[in-house]
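**Q** build me a model:
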Amino acid sequence: MPSQRTLARLLTLHAWAGIVTGLLLFVVCFSGAVVVFKEEIDLWANPSLARLPHADAPVALDTVLAQLQARYPGATVETIALPDGVNPAYFAFLQEAGAPAAQRTKVALRADTGAVVGPVDSQLGQYLRMLHVFLFFGPRWIVGFLGVAMLVLIATGIVIHRKILAELFTQRWGRSLRVVLSDLHKSAGIWGLGFHILIAATGAWLGLAPLFEQGWAYVAGTAPAARAAAPGKARPAPAAMPSLDALQAAARQAVPGLQVAYVSLRQWGTAAAQVRFTGGLQDHLASTARVEFDAATGRVRARHDPRTAGFWSLANGLMEPLHFGDFGGLPLKWLYFFLGLTPAMLSLTGTLIWLDGRRQRAVRSGPALPAHPSP
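**A** Alright, predicted model coming up:
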């Protein structure tokens, strides 16, 4: 049983951790609750795409690439996203000739014929994801540290509110605003405790694991050396490219059960061309399987199967689906949405409780009224 002094210190830590990170936690948690419907939001924002037919057998990747090259001559096709259970279309990300280096155009294509529909008007779902993962323009480790802060808030809250079971159904609506907010704060924290731990831990991992990996690689001396671009270096010679569909079949042989979601192209059409197939695994939660080829030769450059790459790789592959809840269909998304709103509510109610406490302390410490009015 912690002493009163320890409890007071934990309460102070809990309060200040919540106040310092409260606004950012509210933004990240609220946007995270909404972003579970990223694909549905993008379709809602683009009604013409929602009306496209779903194809039981999507058209070949070679047809999609040929249609893009015919419609956008001179453009560089960088990524092709395959149709899935929500999105009825192929999507391609390309850099058009003469466009700024950082500008990409997202183009939709029919899944049944490969015909180009046109540029996607709105990417609202992607903007919400950028807000949740990067706070738009920040590095991802900032959101990772918010996950750590959330774990600190959870741990201190558990110790402070020791009588958890007794407070499960405590909600005193007829009391003061501070009491009502306090009961709401505790109830939301208790009922959503397991989910909050899951979201905080996976969010911290996703944000900070790459940072620790880079630091370890630097300390161990295994970080890849930066390659200086040689001035005036000639562009690789043109070369005949193999079938994307044949390479996709080879990728599925290299990693059995690979369900390709994205195809990434680099220097396509040249002797230095590379292609990478990325996606999930059939009957498995891991979402980081990939196979990379030298396109001109068809040689496998690298493959990654989380099932055989060791514990840490498997754990890393599980973090994103567990964090975003995109593996159980629409019912699980709704569950993640409602539970995901509770940490945002905790940030709001915790801030209001702290502000009300400061107001009450200011009133109590104010100047005492004189016993008798002065003449």
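**Q** please make it C-alpha for all contacts and neighbour counts, starting now.
**A** OK.
**Q** please name the residues that touch the residue nearest to residue 63 when sequence neighbours are not counted.
**A** Excluding the flanking residues, the one nearest residue 63 by C-alpha to C-alpha, 6 or more residues apart in numbering is residue 114, at 6.2 Å. Residues near residue 114 by C-alpha atoms under 8 Å, 6 or more residues apart in numbering: 59, 60, 63, 64, 67, 90.
**Q** and if we set it to 10 Å?
**A** Taking C-alpha atoms under 10 Å, 6 or more residues apart in numbering, we find residue 114 in contact with 58-68, 89-90, 108.
**Q** among the residues you listed, name the ones in helices.
**A** In helices, defined here by DSSP state H, the members of those are 61, 62, 63, 64, 65, 66, 67, 68.
**Q** which among the residues you listed end up buried?
**A** Among the ones in helices among the contacts of residue 114, those buried by neighbour count (16 or more other C-alpha atoms under 10 Å) are 61, 63, 64, 65, 67, 68.
**Q** ok, which stretches of the stretch 51-200 of the chain are helices?
**A** 61-71, 124-134, 140-160, 177-191, 193-220 (DSSP state H, counting those that start in this stretch).
**Q** here is a second sequence; please produce its structure as well for comparison:
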Amino acid sequence: MKSPSIPSSPTSRLISATPAQRKWWFALHSWVGLKLSLIMAFVCLTGTLAVIATELDWLAQPAMRVDPAAQRASWGDMVQAAQTARPGWTLQSVTAAHGSHFAARALMRTPQGEQRFVWIDPYRAIVTGDTSWFSLQRWLRNTHRHLFLPTRYGVPLVSALSIPLLVLVTTGLVVYKRWWRGFLAWPRRGKRRLMWGDTHRLLAVWSLWFSTLIALTGLWYLVESLGGHAPRLPAITTPDAPRAAAPFTAQTLDAAVARVRQEWPDLDIRVLRLDADGRAGQVEGQTQAWLVRDRANAIRLPLSDHAAARRSAAELGPHQRLSEMADPLHFGSFGPWPVRAIWFVFGAALTTLCLTGAYLYGLRIAGGSAALRAKSGHAGAPAAPARVAWTGMRPWRWGWVALLLMSQMLFIGEAMGWINLFG
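**A** As a prediction, the model looks like this:
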């Protein structure tokens, strides 16, 4: 007696494609991967480095490096240290140290309107120096997010790459038969095409979850940039909100922070913001709500024993929570350094996939051309695979090169103060 057949799902029918269908999917995978390899590798590389951008700045800037001590300075002491060291500057915010060997960061504005980072030893409340707002982190983040183009055009352009990334993930699953067996398939030695093909597939299956996550969060950025952004976060300040009679001192600021901790003991304060006159402000940070940016949890600095206005991530709507989740998931910023290390490793794998895919195209075409020449009696060394891949990109290559060059020219102009695209 025959057992009843179970109808196949669209996904299973897609993955179990016929050889002719699989050939078509492979052609699509190769075409998209080759034509977009240059821009996608660049965006993936800058995103990967952006994950550890603060650590890279720490290596480059001595002012960011401190020696840990047993006790940390208070928020009031750090604010006072910054204002005392740079008396003519306006303090906008202070951000907690990124790690135990990192300085806390104060964002201040000079009388000329320039924004600078002032670094404060979070243990001793001593200013260790100041640096330009245009740091390596800023270059990586702005380049990765919108290629230093005006955000109105740059963000949709970059985030639209999520669509071909999804295409590459889907077509890769179709062409790689029984891909779930590839997690332990170590690259075979021998011919370059065989070894690099195995390496490409090994990286692809292990980074499948990461590629999908990056594609989906990138797709969300695209939706937001085209008008589908979430409603604004609830405001916690109004024009008639109470203000202190005089700017905060270290003592009054610490007293206000202490009242915040009494009102909201679960809040881990990460950022302190002061109004321009220094007579009011707010703190932001993390609570038990997962995968949100610090700004999702905010409370005004209490000026008395009365409850201060607050905003909690737990009270946000689904659309707002989804919007707040995108950045932590995209950059791995929701956890300590081991999480960022995982994001960095898989980001490097995704960057490598972009390059090895183009290289495999070059190997395949160069090998086929060499075989045809040998068959016709015109033996000779095969062409360099990288050169073949570069030629195969056709006009796309010059478009991407021009775009990337323009991006860095805009960065130089913005950094030198010749143009102002974002201020």
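**Q** any idea what the TM-score is?
**A** Once superposed, chain against chain, the TM-score is 0.76 (TM-score structural alignment, normalised by the length of the first structure); 345 aligned residues with a C-alpha RMSD of 3.8 Å.
**Q** picking that back up, and the residue nearest to residue 63 of the first structure, how far from residue 342 of the first structure?
**A** Going from residue 114 of the first structure to residue 342 of the first structure by C-alpha to C-alpha, to the nearest Å gives 42 Å.
**Q** could you do residue 149 of the first structure as well?
**A** Residue 149 of the first structure is 16 Å from residue 342 of the first structure, by C-alpha to C-alpha.
**Q** how many residues are close by the residue mapped onto residue 314 of the second structure from the first structure?
**A** Taking TM-score structural alignment for the superposition, residue 314 of the second structure sits opposite residue 307 in the first structure. Applying other C-alpha atoms under 10 Å, we find 16 residues neighbouring residue 307 of the first structure.
**Q** try residue 348 of the first structure
**A** Residue 348 of the first structure, neighbours per other C-alpha under 10 Å, totals 19.
**Q** now do residue 93 of the second structure
**A** Residue 93 of the second structure has 19 nearby residues by other C-alpha under 10 Å.
**Q** how close does it get to residue 109 of the second structure?
**A** Distance from residue 93 of the second structure to residue 109 of the second structure, by C-alpha to C-alpha: 10 Å.
**Q** mind listing the shared neighbours of those two?
**A** With C-alpha under 10 Å, 6+ apart as the test, residue 93 of the second structure and residue 109 both reach residue 117.
**Q** residue ranges for the helices of the stretch 201-350 of the first structure, please.
**A** Using DSSP H, counting those that start in this stretch, helices in the stretch 201-350 of the first structure cover 244-254, 311-324, 329-364.
**Q** report the contact partners of the residue most central in space within the first structure.
**A** In the first structure, the residue lying closest to the centroid (C-alpha atoms, centre = their mean) is residue 133, at 5.1 Å. If you count contacts by C-alpha under 10 Å, 6+ apart, residue 133 of the first structure has them with 28, 31-32, 127, 139-144, 203, 206-207.
**Q** cool, residue 346 of the second structure as well?
**A** 48, 203, 206, 207, 208, 209, 210, 211, 340, 352.
**Q** how about a cut-off of 7 Å?
**A** 207, 210 (C-alpha atoms under 7 Å, 6 or more residues apart in numbering).
**Q** that one maps to what in the first structure?
**A** Residue 346 of the second structure maps onto residue 339 in the first structure, by TM-score structural alignment.
**Q** for residue 323 of the second structure, same thing?
**A** With TM-score structural alignment as the criterion, residue 323 of the second structure matches residue 316.
**Q** so who does its match touch?
**A** Listed by C-alpha under 7 Å, 6+ apart, the contact set of residue 316 of the first structure is empty.
**Q** that one and residue 173 of the first structure, how far apart?
**A** Distance from residue 316 of the first structure to residue 173 of the first structure, by C-alpha to C-alpha: 43 Å.
**Q** same check on residue 327 of the first structure?
**A** 38 Å.
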